[in-house]
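[1] Below are the sequence and a predicted model; questions follow.
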Amino acid sequence: MSEHAAERRVGQHLKTLPCKKHTGAWITLTVLMLLLIALGVWGYHTYRQARYVMAQEQSVMTQAKKITDKAKIAVKAQDLVTLKALAKDPTLEQMKTETAHAQAVMHNRNWTFLSHIPVLGNDVKVVQHLTSAAHDAVSDILPQFLNPLSSLVDQKWQENGQINLQPLLAVESQLTQGSKQLNSLTSDIQKLPHARIGKIEQARVKLVTKLVPLSRQISKSLDSLQYVTKLLSSPEEKTIILASATTAEIHSSNGLIGSLGNMTVGNNKIQMGEFHSNSEFESLGKIMDSPEAERIFNGDEHYYSMDIRDVTIDPDYDKVAKHIMNAWQASAYRVNNQPLGVLMVDPVFVQELIKLTGNVSTPIGIQVTGDNAAAFLQNGIYFESTSNKVQDTIFGVVTAQAVHNIVDNLNPMTAIKIAKVIPDFAKQRHISFYSTDPQLQKIAEDMNLTPRAQSSETKPQIGLYVNSNMASKMDYYEQRNVSVQQTAGPQQDGVTGQRTYTVTLTIQNTLDPATVGNLPIYISGGEAGHLKELLLAYAPQGGTIASQGNEFVQETWNGKSLLRTRFNILPGQQATYTFQVITSPKATTGLTVDQSPMAR
C-alpha cells in the first residue's frame, strides 16, 4: 500500500471517532443525571423518614392520652386493679418502641448530615432533641411516677388510730428523682431555639406549653407532700381550728359561723375534737374592733354585733382566720401553743365530702347524704327543729363525722378524690384555710385556699361580696349571676396593658311568694321572705370601679377602695347592678370575679 493510501484510511477512521469535547459533555451529563437520581432517591427516602417520625410521635401522643384517660376513669370508678396495673400497661411498651424508633431515625447518617446544613440544620437539631426527649420521658421519667403510684393505690394510711406514713416514705425518693428528671428535661426543651418550619415550631411550643406547668405542679405537689408528711410525723401535736359556716346567712368570706371545733395533727395521728356552738363564743363579745367596719356595716342601721358570728364579713380570709384564732384562744378551749391554722367549710363542701366518704346519721334520725346535705343543713333542718341547740348540734355532728370518715378511711384514692375537688370549691369560697406556719401557708396560697379582695395587679379581679342584713336564712333562696364584657384594652392574656370592662351583677330572690307563709320564722326573718342585704363592690387592685345607674357610697376598708349599698329584694323579684371596671396598667390577664359563696 502506498504511503498516501495509508494516510487516507487513517483519516477516514478518525472521522468515525467522537470528538473529545462531546465525550466530556456526555460524561458530565451522565454523572449529573445519576446524582439527580441519587438525590431524588435520597430526598424521597428522607421525606419518608420525616413522615414516619411525625406519625410515630403522633401515635405516642395518642397512646399517652389513652393512658391518661384510663387513669382518670379508674380513679373515678375506684378501680384499684387497673390503677395498679398502669405501670405494666402494654401501651407503655408500645410507646417506648415507637419513641426509640423515631429517635434512631432522627439520629441516622442522613439526618446527622442535614443537621450541619446552614438554616435547615437548626430545625433538624430541634426535631432530634424533641424525639430524644420523648424517648427519655417514656422510658425513664414516666416509670419513676407510675411505679411508686401503682404500689400506693391499695395501701391504707390509717391503722389503729395511727397514720401509716411508711408507704409514702418508701416511694418519696423515686418520685423526687422523677420530678428532678422532668424539670431537667423541661429546662432543656425551653432552651431550644425557635424553629423556622411552622409544624416543627408548633410542636416545640405545644410541648413547652404542656411541660412547664406540669413540671412545676409536680414539684409543688411533692414539696407539699413532703412537708405535710413532716408535720404528721412530728412528735409535737398541733391544733387546727375548724369553723363551720352556713351560706344560708351569707357574709363576704362565707356564711355566719355556727360552730367551732378542732383537730390535732402530729405524732403520726389526726385526732378530731368536739364542735362547740357559736353561743359559747358570743359571750367573748366584740372580736372585730374596726371603726371602718363599724361605719360600713352599722352606719345606717345597727345590726352587726362584730362577735364570732360576724367575723366572715371581711372578704380577706387571713384576717377572718386570725379573728377566729383570737376567739378560740380567749375561750375555755384554748391550747398552749399557737394554733397551726383555721380551716373553714360550709354545707356545700361538706356535701361533697359526704359524697366521697359516706353518709352521716343525725341525732334526729335523718340520713344526710352526698345529695341532700347542703339543702338539709341550710334549709331542711329549720323545718325539723326550732331549737338552736339542736340545730347547732346537728351542724357539728355532720361536719365532724364527715371529717372522721376521711381520717378513718384515709388512703390514696380518698386523697386523690378530695384533692381533685378542692380547687373548684376553693375558687367558690366553700373551703378556705389559713396557717400560721409559713411553709404550710405557702401551700395554701398555691392552692388558692386563702382568698382576699384586691390580691393582684397583674391578675385583676373584681370583688362582689354580699352580707345578710337581717337575722334569717333567706340566702338559701338567693341566686347571683355575673357577666363580664370587655370594652377596651388587650384581648389576649400575657399582654400587659390596662383593660376596661362592663360588669353586670343580677341578684334574684327565688322564693315563691305563695310559699312565704309556710316558712319557719328562723328562715324568713323579721321581714318575711325578703332578701335584705349589704353589697360591697371592690375595684381590682390598682384599678377603679364605678356604678352605672345605682346609688353607692364610696368607702375604704383595710386600705382598699370599695363601693357599698343596701338592697331589699322581695320574693320572686330581682335586682341588677352594673359597673364600669378599669384595671391597673400592669394587668396581664382578663378580669375575673371573686364573690361570696352561694348556698346552692
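    Noted; the coordinates are in hand.
[2] C-alpha from now on. contacts and neighbour counts both.
    Will do.
[3] Closest to the centroid, which residue in this structure?
    Centroid-nearest residue in the chain, with CA atoms, centre = their mean: Pro423, separated by 4.8 Å.
[4] Give me the neighbour count for Leu225.
    By the criterion of other CA atoms under 10 Å, Leu225 has 15 neighbours.
[5] ok, now the one 4 residues further on?
    Residues contacting Thr229 under the criterion other CA under 10 Å number 17.
[6] can you pull the contacts of it?
    Shown in contact with Thr229 (CA atoms under 8 Å, 6 or more residues apart in numbering): Leu165.
[7] returning to what we had before: please name the nearest non-neighbouring residue to the residue nearest to the centre of the chain.
    Leaving out its chain neighbours, the residue that sits closest to Pro423 by CA to CA, 6 or more residues apart in numbering is Met447, at 6.6 Å.
[8] And Gln508, by the same measure?
    Closest to Gln508 by CA to CA, 6+ apart is Gln574, at 4.1 Å.
[9] quick one: His45 from Met413, how far?
    His45 sits 50 Å away from Met413, going by CA to CA, to the nearest Å.
[10] again with Ala293
    Computed as CA to CA, the Ala293 to Met413 distance reads 44 Å.
[11] Same question for Ser150.
    To Met413, Ser150 is 11 Å away according to CA to CA.
[12] can you map out the helices along the stretch 101-250 of the chain?
    Assigned by DSSP state H, counting those that start in this stretch, the helices in the stretch 101-250 of the chain fall at 109-114, 120-136, 142-152, 166-190, 198-233.
[13] any chance of those in a markdown table, plus distance to Phe349?
    Below are the helices of the stretch 101-250 of the chain laid out as a markdown table (distance: least, CA to CA, whole Å):
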| stretch | distance to Phe349 |
| --- | --- |
| helix 109-114 | 57 |
| helix 120-136 | 40 |
| helix 142-152 | 27 |
| helix 166-190 | 27 |
| helix 198-233 | 22 |
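[14] And these: which comes nearest Met61?
    helix 120-136 (9.7 Å; CA to CA).
[15] outside of that closest one, which residues touch it?
    57, 96, 99-100, 102-103, 106-107, 111, 114-115, 185, 189, 192-193, 195-197, 200, 204.
[16] List only buried entries from those.
    Neighbour counting with 16 or more other CA atoms under 10 Å marks 57, 96, 99-100, 102-103, 106-107, 111, 114-115, 185, 189, 195, 200, 204 as buried within the contacts of helix 120-136.
[17] want to compare, so here's the second one:
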Amino acid sequence: MLLAVVVALAGWFAVSALKAKTEVQAAVQSATTLSGQVANGDMNGAKASIGAFGEHIDATYRQTSNLAWMAATLIPYYGDDVRAVRDVVSILHDVSANALPDLTQAAGELDPTTIGIADGTIRLGGMQQAAGRLTSANTVIADAADRFRQIGGTHIGRLTDMISQAQTRFDQLASLTDIVTRAANVLPSMLGLAGGDGTTDGSAAGGSTRTYLVLVQNNSELRATGGIAGSWGTLTVSDGHVSISDFTSTSQQWDEPIADLTPDEKTLFGTKMAFFQQDVNFTPDFPRSAQIATVMWQRLSGQSVDGVISVDPVFLQNLLGAVGGMTLPDGTVLDGGTTAQILLNQTYFDKTSQDEQNAFFTDTASSVFDHIVASTGGDNTALVKALVKSVTDGHAYVWSAHEDEQTQIADTAISGALETDPARPVTGVYLNDGTMGKMDWYLDRTITAAYDKTYPNGAKRYTVTVTLTNTLDPVTAANLPELIRGYEDGDTSRPRHGEIDTVIHAYAPAGGRLADWTMTGSGIGDGQFDAITTHEGLTVGSKNVILEPGESMTLTFHVITSAEGGDSEMILRTTPQSK
C-alpha cells in the first residue's frame, strides 16, 4: 500500500513538473515579448503580455503548491532542487499578485508613441499619470529581483540553466520597469511640466521654467566622457516648451582654479579641468564635470542653471536619423548618416582657420537643436529609440542641480557617474587625448570584456582587452591640416606629423582590483602602467601611449570583482566611440 502511494505521488509530481515547466517557459516568453512591445510603443500588446505572464505564473504556482511538490522537498539530495523551484515560483507569484495589477493600469495610461517633441513642445505620453502605479509596481519587482538573485544553483545542470535564464529575463524586466519608473518620476519636474498627464495645453501657466547648460563634446579630441566640451549653450524649458540659446566656443582660461581638485584628480588628470572650459571632462565622473562647468558658466554669464546636459555629434546624428535631416545655410547636409563625419572631420578640411571651425561647430549645434525641437510629424517611437541608444552608448549625459532629481538618475546610464558600490561591478576604460589636435577620428578602438571564472568566495575574474590603432599611413598623415595633426606641447611652431597621443585609464570595479596586465605592440615603453592610483576609492592604472601612423598597441588586463557583486554581471563602461 505504501509503495502504491509513493508511486502515485511520484507520477503526480512528474506530470505536475511537466506542466509547471511548460507554464514557466510561456511566462518567460511573455516577459521577453513585453520588452520589445514597450520599446516599440505597443502598449496594448504590452498589457496583453503582462496579463499572459500573470496567468502562466499563477498556473505554475498552483502546480508547485500541491501535495506532490511538498512531498518532493523531503527527498534526500534533490529536495533542495525542488525547494529552489518552489522559491522561484513563489517570488514570481508575489509579482503577479502585487505588481502586475499596477503595471497593467500604468500600461493603459502610457502612450510611448506620443512621447517626443512636436512644435517646440516636449510631451511625455502620460508618464505623470502613471508615475504612482509604476512606483508601487517597481518596489515589488525590485524586491523580487533581489530575492531571485539569492537563489543558487541546483544539482541538475538543465534545471540550473533554466533558473539562470529565468533570472536573466526577470532582471531585464526589472531593469525596464525601473528605468520607466525613474523617468516618470523625474522628467515632469525637470521639464517644468504642470499637467497631470505629462502634456501641456500650450501655456506656461501652472508650470515652471528650467534652464540647463548644454555641452557639445567634440570626440575628435578625446576626453573621458567623449571629447572636449567644444561648444556651450543653454536650453530652457517652460511647461514643456523648449527654447535654445546661441552656442559659443570654449576658449576661456582662468588664472585661478574654478574648483578645488582632489589629490586623486590632480594625480590622474592634472589641473587643467579646473582652469580650461574645454577640459572639464578629463574625469570620467560626469556629475563632477557638470558641477565644475556650472561654476564656470556662472562666472562667464552670471547665470545659474538647473543642471547640465552633455551630448556629442553622434547623439545629434542619431536624433536627425529619427526626425529627418537638414540643410545648413552654407549648403551642408546633415542627416542620420553624415553628421558625425562632417562635424568631427570634414569641417577641418573645409574651414581653413580655427575661428571658422569654431564658428561652424557652434552655429551647427544651435541649428541642429532648433531643427530637432521644431520638428513636426516625425516618428516619435524612432526618436525615443534614438535617445535610448544614445544614452546606452554614452553619447548623452544629464546632471541635475536638484538633489531629489539627481538621486533618481544617479545610478543610471544617463548620469555618467563612477560606480562605487561593490555590489554593482563596473570596469571602466577611459581615454584622454594628449595630441592637442583632432586626430582621434583616425584612432580605431576595440575594447572588450570576457568572463573567466568565479572564485569560491563569489568574486569573479574578467579579461579586458583594449586595442588602439592609428589608422593613418605616413603620407596621408603628413598632408593633413595642422589643426588636425595638432602641435607639440601646444606650440604652433611645432606641428605634429601624424602621431596620436593617448592616455588610457583602466578602472577596476568597486571593491575589486586590477589583478595583472600585459601590453604588446607600439608605444608601450616598458609595458607597465605609468601609475597605479585611486579615484573615488577605485583602483586605476594609467598609461600614456603614442602611436605613429599605422602603429597599434594592445593592453590586456584582468580584473577581479568584489564578492559583494554576487551573480551580477560586470558592466564595461568606456569612452564612447566617435563613429
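    The structure has been received and is ready for your questions. From a predicted model like this one, the values you see are computed outputs, not experimental measurements.
[18] and which of the buried ones among the contacts of helix 120-136 of the first structure is nearest to Asp346 of the first structure?
    Of those, the one sitting nearest to Asp346 of the first structure (CA to CA) turns out to be Leu185, at 42.1 Å.
[19] residues in contact with that closest one?
    Residues in contact with Leu185 of the first structure (CA under 8 Å, 6+ apart) are Ala133.
[20] burial count for Asn138 of the second structure?
    Asn138 of the second structure has 26 neighbours, counted by other CA under 10 Å.
[21] rewinding a little: from Leu134 of the second structure, how far out is the corresponding residue of the second structure for the residue nearest to Pro423 of the first structure?
    Matched by TM-score structural alignment, Met447 of the first structure corresponds to Thr412 in the second structure. Thr412 of the second structure sits 17 Å away from Leu134 of the second structure, going by CA to CA.
[22] Leu538 of the second structure now?
    For Leu538 of the second structure relative to Leu134 of the second structure (CA to CA), the value is 34 Å.
[23] The two - which one has more neighbours?
    More crowded of Leu538 of the second structure and Leu134, by other CA under 10 Å: Leu134, with 27 against 19.
[24] list the contacts for that one?
    Listed by CA under 8 Å, 6+ apart, the contact set of Leu134 of the second structure reads Asp102, Leu103, Ala106, Thr177, Val180, Thr181.
[25] Can you name the two of the residues you listed that sit furthest apart?
    Taking CA to CA as the measure, the contacts of Leu134 of the second structure span a maximum distance of 13.5 Å, between Asp102 and Val180.
[26] Reformat the contacts of Leu134 of the second structure as TSV; add distance to Leu480 of the second structure and neighbour count.
    Converted to TSV, the contacts of Leu134 of the second structure look like this (distance: CA to CA, whole Å; neighbours: other CA atoms under 10 Å):
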residue	distance to Leu480 of the second structure	neighbour count
Asp102	60	19
Leu103	57	24
Ala106	56	23
Thr177	49	21
Val180	46	17
Thr181	49	24
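[27] tell me the secondary structure for the residue lying closest to His505 of the second structure once chain neighbours are set aside?
    Spatially, and ignoring its direct neighbours in sequence, His505 of the second structure is nearest to Ser542 (4.5 Å; CA to CA, 6+ apart). Per DSSP: H, G, I helix; E, B strand; the rest coil, the secondary structure class of Ser542 of the second structure is strand.
[28] what's the distance between Ser542 of the second structure and Asn432 of the second structure?
    Here the criterion is CA to CA. By it, Ser542 of the second structure lies 10 Å from Asn432 of the second structure.
[29] who has more neighbours, these two?
    Asn432 (27 against 20).
[30] Now do the same contact list for the more buried one.
    Leu222, Arg223, Ala224, Phe282, Thr502, Val503, Ile504.
[31] what's the neighbour count on the counterpart of the fourth one in the first structure?
    I take that to be Phe282 of the second structure. Mapped onto the first structure by TM-score structural alignment, Phe282 of the second structure lines up with Ile313. By other CA under 10 Å, the residues close to Ile313 of the first structure number 27.
[32] before we move on, what about Asp316 of the first structure?
    Here the number of neighbours of Asp316 of the first structure (other CA under 10 Å) works out to 18.
[33] contacting residues for it?
    Counting by CA under 8 Å, 6+ apart, Asp316 of the first structure touches Ser253, Thr450, Pro451, Arg452, Ala453.
[34] Please repeat the previous calculation with a cut-off of 7 Å.
    Pro451, Arg452, Ala453 (CA atoms under 7 Å, 6 or more residues apart in numbering).
[35] Pro576 of the second structure too?
    Pro576 of the second structure makes contacts with Thr225, Gly226, Asp393, Gly394, His395, as judged by CA under 7 Å, 6+ apart.
[36] and the gap between the third one and Met162 of the second structure?
    From Asp393 of the second structure across to Met162 of the second structure, the span is 30 Å (CA to CA).
[37] Please enumerate the strands of the stretch 201-350 of the second structure.
    Here the stretch 201-350 of the second structure has its strands, by DSSP state E, counting those that start in this stretch, at 209-223, 226-238, 241-244, 248-249, 307-311, 326-327, 333-334.
[38] Quick one: closest of those strands to Arg573 of the second structure.
    strand 226-238 (12.0 Å).
[39] Just to confirm, what residue in the first structure is aligned with Ser231 of the second structure?
    Structural alignment (TM-score structural alignment) places Ser231 of the second structure against Ser259 in the first structure.
[40] State whether its match and Phe281 are indeed in contact, as I suppose.
    No: in this structure Ser259 of the first structure lies outside contact range of Phe281 using CA atoms under 7 Å: 9.0 Å.
[41] more crowded one of these two?
    Neighbours per residue, other CA under 10 Å: of Ser259 of the first structure and Phe281, the larger number sits with Ser259, 25 against 21.
[42] Quick check: the more buried one vs Trp328 of the first structure, distance?
    According to CA to CA, Ser259 of the first structure and Trp328 of the first structure sit 11 Å apart.
[43] just Phe297 of the first structure next, same as before
    Taken as CA to CA, the span from Phe297 of the first structure to Trp328 of the first structure is 24 Å.
[44] Likewise for Leu32 of the first structure?
    For Leu32 of the first structure, the distance to Trp328 of the first structure - CA to CA - is 92 Å.
[45] Ok, Asp437 of the first structure next?
    The value you get for Asp437 of the first structure to Trp328 of the first structure, if CA to CA is used, is 18 Å.
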